[in-house]
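Engineer: Structure here, sequence nowhere to be found:
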């Protein structure tokens, strides 16, 4: 047994004993844990479900085949572990979410790659054996698949419209996961996996988004799904707006201001006159709750003191 002492009486086991693995402890256990604890994002699930309908329609229009798209799972993974477990050959489409200046990956497996190529080049469909392992993808295959990947990204961006307006642009297609490293291996990421069936041919593709990429809209993704408005209750919002417009407020018209020593203020008597610098034709400040709203002229109407606004009402009008 190899061991060491960290300043205490208990040794820290660093190697296996009699062929049995020693449990990992402390920070090492946290960093190397396969369990990803991350808060659930309900609206991300809604976005991924909408992607199914949009992408199926786009694929039908592109291939004129009977297309079936299904959302298999939405999981949280460590970026490095997930990329290491992916079966090869595959294509990795690295894309940028332009408003957020962040990146994601679309992973397309070999079955779907050859299914897309067969469909776009006029194949008759049906199950066919895959090319031998180790064969690289041609330029034509990469070009056709990149076209479909960009179409999928456009549909994914449309599915995101209720959350935030985004634009997803494909930057490059890679054949090796080593060249598609957009995050640190220990970073957490959300992966939505889809299966695509095209008249007996097809495969799977996945959309990987690091949680760092989703951070700008994290608060919106945490909302509960309520109808097609992404958790926003339109009726309640309209009711609140109408009640606010009917709220009565008290306005104060400032006739003038003068700075006086406390000694003079304490010496004021009934009937004493305070001279102000404001003229009868000058515009006066209008306040609401101490907040200046604008300026108005004072006058008389129907035996009542009245004011007429001389400027538009603006919150935070300078004093």
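Structural biologist: That came through fine. What you are looking at is a predicted structure, and each value in this text was computed from that prediction instead of being measured. Numbering: from 1, shown residues only.

Engineer: hey, let's count contacts and neighbours off CA atoms from now on
Structural biologist: Fine.

Engineer: For stretch 53-68, buried residues please.
Structural biologist: 54-59, 67-68 (16 or more other C-alpha atoms under 10 Å).

Engineer: Format those as TSV; extra columns: distance to residue 78.
Structural biologist: TSV is the format used below for these (distance: C-alpha to C-alpha, whole Å):
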residue	distance to residue 78
54	28
55	27
56	29
57	32
58	31
59	30
67	31
68	29
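
Engineer: List the ones among the residues you listed that fall in helices.
Structural biologist: Applying DSSP state H to these, the entries found in helices are 54-59.

Engineer: from these, which is closest to residue 30?
Structural biologist: Nearest to residue 30 out of these is residue 55 (C-alpha to C-alpha; 37.9 Å).

Engineer: Not counting sequence-adjacent ones, nearest residue to residue 75?
Structural biologist: For residue 75, ignoring the flanking residues on the chain, the nearest one in space by C-alpha to C-alpha, 6 or more residues apart in numbering is residue 191 at 5.3 Å.

Engineer: And for the strand or helix carrying the one you found, what's in contact with it?
Structural biologist: According to DSSP states H and E, residue 191 maps onto strand 188-198. Here strand 188-198 makes contact (C-alpha atoms under 8 Å, 6 or more residues apart in numbering) with 36, 48, 65-79, 112, 115, 125, 202-211.

Engineer: here's the one I want to compare it with:
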């Protein structure tokens, strides 16, 4: 009788992992990746706002899968990359800036107003540009860490900077990787930033990255929520105080003349409705102070009652 030894415990799981690694990660099944990289764009914009007076915007343009060598070759001679090490993932990650990104960022950080034409030069990067890139890479490490905190407590340590893509080695060049591309817009110009992460580093996180499915809401980003709340609160709105409203016919409106007096039924004791964008907000009382009319808010408008009053005949 032929007998076959049973595989050790856990061996089947290891085989499945190897098969998944060979096939590559399916981006369609990892919706959290887009959430993470969207958050990274927000964090990058927040960090840049503290360094520059000009407004600059980051936006995620695409997330794709490809071979490490193919992605790097497409930026050969036109980008600066930073190589980071993640001890928790036991892997390396690349962040890259193309020429337009670097030139635009230099102008933003040095206070340019965008009046000069964009730099269109194939020269090598200057020492100042390289040093600025290193400072930006440090910011990118913090943004990456804050973004991936949604699914993993991970850190990224900046190791070195490269301008030749064949020196930016983070694994075998034919290994699969996830590449996220971001657009920078500032001073009527911009550039591209990319993040390259080997798929092997993300494979252990595939369950967490697949946690957001269709129909489920994405995790709330506290930094983005705070930013939105701040922008909304700074928005200017126009208030209107309505003492009395009257309906007239189109014929009566056509007979109005300059200098004509329209009698009102309202008195100084009548309540005034405070509105914004034709939305009733508060009932107020009218008064005077230091030679000007003033309003004192008394109570909020009951919108349900207002609706009933509008539809019922008077």
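Structural biologist: Received it, and whenever you're ready, just let me know what you need. Everything quoted here is computed from the prediction, not taken from an experiment.

Engineer: Now the TM-score, please.
Structural biologist: Here the TM-score for the pair of chains, by TM-score structural alignment, normalised by the length of structure 2, is 0.58; 194 aligned residues with a C-alpha RMSD of 2.0 Å.

Engineer: neighbours around the residue nearest to residue 75 of structure 1, how many?
Structural biologist: 21 (other C-alpha atoms under 10 Å).

Engineer: any idea how far it lies from residue 65 of structure 1?
Structural biologist: Relative to residue 65 of structure 1, residue 191 of structure 1 is positioned 27 Å away (C-alpha to C-alpha, to the nearest Å).

Engineer: same thing with residue 47 of structure 1?
Structural biologist: Distance from residue 47 of structure 1 to residue 65 of structure 1, by C-alpha to C-alpha: 25 Å.

Engineer: And for residue 91 of structure 1?
Structural biologist: Distance from residue 91 of structure 1 to residue 65 of structure 1, by C-alpha to C-alpha: 23 Å.

Engineer: Check residue 169 of structure 1 too.
Structural biologist: 26 Å.

Engineer: What lines up with residue 107 of structure 2 in structure 1?
Structural biologist: Correspondence of residue 107 of structure 2 to structure 1, assessed by TM-score structural alignment: residue 118.

Engineer: correct me, but that match touches residue 126?
Structural biologist: No. The pair residue 118 of structure 1 and residue 126 fails to qualify as a contact (C-alpha atoms under 8 Å) at a distance of 9.9 Å.

Engineer: These two: who's more crowded?
Structural biologist: Between residue 118 of structure 1 and residue 126, counted using other C-alpha under 10 Å, residue 118 has the larger neighbour count: 18 against 12.

Engineer: Counterpart of residue 25 of structure 2 over in structure 1?
Structural biologist: In structure 1, residue 25 of structure 2 lines up with residue 38, judged by TM-score structural alignment.

Engineer: helix or strand for its match, which one?
Structural biologist: Here residue 38 of structure 1 is assigned to no helix or strand, by DSSP H and E.

Engineer: The closest residue to it other than its chain neighbours in helix, strand or coil?
Structural biologist: Leaving aside its sequence neighbours, residue 38 of structure 1 sits nearest to residue 76 (C-alpha to C-alpha, 6+ apart; 7.4 Å). Classification of residue 76 of structure 1 by DSSP: H, G, I helix; E, B strand; the rest coil places it in strand.

Engineer: quick one: contacts for the spatially most central residue of structure 2?
Structural biologist: For structure 2, residue 42 is the residue whose C-alpha lies nearest the centre (C-alpha atoms, centre = their mean; 3.7 Å). Neighbouring residues of residue 42 of structure 2 by C-alpha under 8 Å, 6+ apart: 58-59, 223-224.

Engineer: in the stretch 101-250 of structure 2, which spans are helices?
Structural biologist: 127-148, 199-202, 206-209, 222-233, 250-254 (DSSP state H, counting those that start in this stretch).

Engineer: Same question for the stretch 201-319 of structure 1.
Structural biologist: 211-214, 218-221, 234-245, 262-266.

Engineer: Looking at those helices, which is nearest to residue 187 of structure 1?
Structural biologist: helix 211-214 (8.0 Å).

Engineer: so where in structure 2 does that closest one end up aligned?
Structural biologist: So helix 211-214 of structure 1 sits over residues 199-202 in structure 2, by TM-score structural alignment.

Engineer: Check the mean deviation of that stretch from structure 1.
Structural biologist: Its aligned residues in structure 1 lie a mean 1.2 Å from stretch 199-202 of structure 2 after superposition (mean C-alpha distance after the TM-score superposition for structure 1).
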